[in-house]
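Participant: Model the following, please.
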Amino acid sequence: MKPATAVVDVHGIYKIYTEFYANPSARKTIILVNGSLSTTAAFAQTVKYLRTQFNVVLYDQPYAGQSKPHNHHHQPITKEDEASILLELIEQFRADHLMSFSWGGVAAMLALAQRPARIEKAVITSFSPLLNEPMIDYLEKGLTHLHALDGDQLGHLVNSTIGRYLPSLFKRYNHRHISSLDSHEYQQMHAHVHQVLHLDAHCQMQCLSAIDIPVLFVNGEHDAYTSPEDVRLFAEHLSDCQFVTIDNAGHFLDMEHKAAWLQSQAALLGFLQSKPLRQTHYRPQMDVLHALAV
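Facilitator: The predicted model follows:
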């Protein structure tokens, strides 16, 4: 079943391409937030299980995918802009849940910190509050390729680092997508990575205490870039959070193999369909530790 597509006006500034997968029996709607350089195609595997229980909304950022032809690209947009776009789409599609992937977690959490009244639960996947050594190394190399507008080398970098566990077919699609982007897309990502590396603006921890809904963090066991250990720092700042580690998976989780897909399905549906418990502050125990693109 193909989604209903539309180009939605946001604040009279942006035109956003959207896809809506309707489920006639669903009572809830979930909106998905892409990672950097990616498009709605990045969620092809995720939609397969979410659409069985929910209405699902996908969208392309103004600078990406099928939103590109409808917008001007005079300068990069900020993560605050992306959060504002997300908040407007939440209202327009009456979304109840939110899920983000990778760098989409920045805009997602900035939006959640504004306490959108409709959102009941959120899932943040493949994201970490820390820039560890592997991530810094990856970003610094990526910055060089982005500055040179070298999509070919950037594609190889992504596939050899965060995408190392992807099947070979997905790696080919990934490289084809990344190497054929428009110059403004590389400039958009360059601006964001430069800000992250030099202005300490990766994750604004001080705003997280405003998030007052249950949040599930999902990370891959073998993801050295947004590791299951690092993500647990969020427990010090959020009043109601849970953590799931997908066995034998890297950064791209349900795209990597069938077992990871099944674990991701069970984790997300179990969390989103469970009845909320009274909030308690999670304290981690010391012994418990597409186009695809970023």
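
Participant: contacts and neighbour counts: CA atoms only from here.
Facilitator: Fine.

Participant: do you know how far the most centrally placed residue in the chain is from residue 73?
Facilitator: Central residue of the chain (Cα atoms, centre = their mean): residue 101, 2.1 Å from the mean position. Going from residue 101 to residue 73 by Cα to Cα, to the nearest Å gives 24 Å.

Participant: Same check on residue 260?
Facilitator: 37 Å.

Participant: Let me see the contact set for the residue nearest to the centre of the chain.
Facilitator: 32, 33, 34, 35, 124, 125, 126, 127 (Cα atoms under 8 Å, 6 or more residues apart in numbering).

Participant: Which of the helices or strands spans the fifth one?
Facilitator: The reference is to residue 124. Assigned by DSSP states H and E, residue 124 belongs to strand 121-125.

Participant: returning to that earlier point: okay, residue 260 and residue 73: which has more neighbours?
Facilitator: Neighbours were counted for residue 260 and for residue 73 using other Cα atoms under 10 Å; residue 260 has more, 21 against 16.

Participant: Tell me which helix or strand residue 238 sits in.
Facilitator: Assigned by DSSP H and E, residue 238 falls outside every helix and strand.

Participant: and residue 133, how many neighbours?
Facilitator: 11.

Participant: Now for residue 187: which residues touch it?
Facilitator: 76, 146, 147, 149.

Participant: Let's compare: structure for the following, please.
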Amino acid sequence: MKLSRQDAFLCLGTFFASAWDAHHDLRLEEYDMRPETAVVEIQQHRVHTEFHANREARQTIILVNGSLATTASFAQTVKYLQPHFNVVCYDQPYAGQSRAHNDCREFITKEYEAQLLLDLIEHYRADVVMSFSWGGVATLLALAERPARIQKAVINSFSPLLNASMLDYLHRGLDYLSACDRTHIGNLVNDTIGRYLPQLFKRYNFRHVSGLHEHEYQQMHFHICQVLKLSAESYMEKFAAIDIPLLFMNGELDIYTTPAEARLFQQLIPDCEFRTIRNAGHFIDVEHKKAWQETQDALLAFLQPQRHPVLANPYLPSSQGVPIAAMVG
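Facilitator: Have a look, this model is predicted:
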């Protein structure tokens, strides 16, 4: 499969927070402490950050969410990362706990998000970066600048193509966002990229997506328009400059960012690996316990191949879950 001029980039959403397996009663309580929060001045904005410390860790990993997801969406991921790393999460300037600190009258581009990420990498002295869905664009743009600190990166639920399913999703999304049609926006996310989520998560997801601030819908609309106008070649040339090992993970059932399309990155990036999470859709490890475990195993095998096993806190679907899926994730 060759990349054509019409090919562009897309992805979205990320996922929720909670725990899964009730028979797993062992807890790593030393990793359950509340994170250190801070508002960091980066570029022209103030960014809400959360630092999950591990006194024994030798590396720090920074997590890059999708466009409208927030730090709360990383609760599941932090569960299996914190026993091995210091973990940094942050909200984009227009979303979550960052939004109140910023003037959101102007839209933010993916190029700006990439520069913001580079500055946060330096601020927290991060060694590894991991992105989810639409956060993959800003992450790959940042990695193309070859930040000296970053040793490896993981890119989840992302591909270099806008296929027919994704284009249909985006164009319908544009219509609903333009009309600020909250009900249709919430249903669209759950019926497409969120189709494999548990029903409980779908209910919380709908509540979250349909209740966003109007500016967040406008920012979402701006990002979709930016994606649809992308020149694939210009971005691909930038991505080809990436010189560190990358792991791409995609869900087997995800028709929006498919595992086969993700493998097109091997035409450009010399040192990359690919993993397909079985029986999982776009939201991968949020969808069921086996996908959560398989995602964790693949990620840690890539980042720390010589690691000693450490039991992470289990994942339990509960009413405390925090929804995070978004139109362009």
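
Participant: coming back round to it: tell me the residues of structure 2 aligned with the strand holding residue 124 of structure 1.
Facilitator: The alignment of strand 121-125 of structure 1 onto structure 2 (TM-score structural alignment) spans residues 152-156.

Participant: Equivalent analysis for stretch 249-261 of structure 1, please.
Facilitator: Going by TM-score structural alignment: stretch 249-261 of structure 1 matches residues 280-292.

Participant: Tell me the most packed of the contacts of residue 101 of structure 1, by neighbour count.
Facilitator: residue 33 (30 neighbours).

Participant: Need the counterpart of it in structure 2.
Facilitator: Checking TM-score structural alignment: residue 33 of structure 1 goes with residue 64.

Participant: in structure 2, which spans are strands?
Facilitator: Per DSSP state E, structure 2 carries strands over the ranges 19-20, 36-42, 45-52, 60-64, 86-90, 128-132, 152-156, 246-251, 272-277, 316.

Participant: got those strands as a markdown table, with distance to residue 286 of structure 2 columns?
Facilitator: Listed next are the strands of structure 2 as a markdown table, based on distance: least, Cα to Cα, whole Å:
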| stretch | distance to residue 286 of structure 2 |
| --- | --- |
| strand 19-20 | 10 |
| strand 36-42 | 24 |
| strand 45-52 | 20 |
| strand 60-64 | 16 |
| strand 86-90 | 18 |
| strand 128-132 | 12 |
| strand 152-156 | 13 |
| strand 246-251 | 11 |
| strand 272-277 | 12 |
| strand 316 | 10 |
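
Participant: Ok, which of the ones you listed comes nearest residue 163 of structure 2?
Facilitator: Closest of these to residue 163 of structure 2 is strand 246-251, at 14.9 Å (criterion: Cα to Cα).

Participant: against structure 1, where does that closest one fall?
Facilitator: Under TM-score structural alignment, the match for strand 246-251 of structure 2 is residues 215-220.

Participant: Residues contacting that stretch, please?
Facilitator: 121-127, 226-228, 231, 240-253, 271.

Participant: Now, of those residues, which are buried?
Facilitator: 121-127, 226-228, 231, 240-246, 249-253, 271 (16 or more other Cα atoms under 10 Å).

Participant: what residues are up against the equivalent of residue 54 of structure 1 over in structure 2?
Facilitator: Superposed on structure 2 with TM-score structural alignment, residue 54 of structure 1 falls opposite residue 85. The neighbours of residue 85 of structure 2, taking Cα under 8 Å, 6+ apart as the test, are 53, 54, 57, 58, 59, 60, 61.

Participant: rerun at 10 Å
Facilitator: 52-62, 78, 127-128 (Cα atoms under 10 Å, 6 or more residues apart in numbering).

Participant: where does stretch 37-57 of structure 1 sit relative to the chain's centre, distance-wise?
Facilitator: 12 Å (Cα atoms, centre = their mean, to the nearest Å).

Participant: that older thread, would you format the contacts of residue 187 of structure 1 as JSON lines with neighbour count and distance to residue 86 of structure 1 included?
Facilitator: Below are the contacts of residue 187 of structure 1 laid out as JSON lines (neighbours: other Cα atoms under 10 Å; distance: Cα to Cα, whole Å):
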{"residue": "76", "neighbour count": "18", "distance to residue 86 of structure 1": "17"}
{"residue": "146", "neighbour count": "23", "distance to residue 86 of structure 1": "26"}
{"residue": "147", "neighbour count": "14", "distance to residue 86 of structure 1": "28"}
{"residue": "149", "neighbour count": "20", "distance to residue 86 of structure 1": "28"}
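
Participant: Let me have those residues in JSON lines, adding distance to residue 196 of structure 1 as columns.
Facilitator: Formatted as JSON lines, the contacts of residue 187 of structure 1 follow (distance: Cα to Cα, whole Å):
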{"residue": "76", "distance to residue 196 of structure 1": "14"}
{"residue": "146", "distance to residue 196 of structure 1": "14"}
{"residue": "147", "distance to residue 196 of structure 1": "15"}
{"residue": "149", "distance to residue 196 of structure 1": "19"}
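
Participant: quick check, nearest of those residues to residue 221 of structure 1?
Facilitator: Once Cα to Cα is applied, the member of those that ends up nearest residue 221 of structure 1 is residue 146, at 28.5 Å.

Participant: what range in structure 2 matches stretch 153-161 of structure 1?
Facilitator: Taking TM-score structural alignment, stretch 153-161 of structure 1 hits residues 184-192 over in structure 2.

Participant: quick one: buried residues of that stretch?
Facilitator: Buried, per 16+ other Cα under 10 Å, within stretch 184-192 of structure 2: 184, 185, 186, 187, 188, 189, 190, 192.

Participant: Name the residues that touch that stretch?
Facilitator: For stretch 184-192 of structure 2, using Cα under 10 Å, 6+ apart, the contacting residues are 12-13, 165-166, 169-170, 172-177, 179, 182, 194-197, 199, 201-203, 205-211, 217, 254-256, 281-282, 325-329.

Participant: Check stretch 254-262 of structure 1 too.
Facilitator: By Cα under 10 Å, 6+ apart, the list of residues contacting stretch 254-262 of structure 1 reads 42-46, 48-49, 163-168, 170, 220, 245-250, 252-253, 263-267, 292.

Participant: Can you measure across the match of stretch 249-261 of structure 1, start residue to end residue?
Facilitator: First-to-last residue span, stretch 280-292 of structure 2, Cα to Cα: 9 Å.
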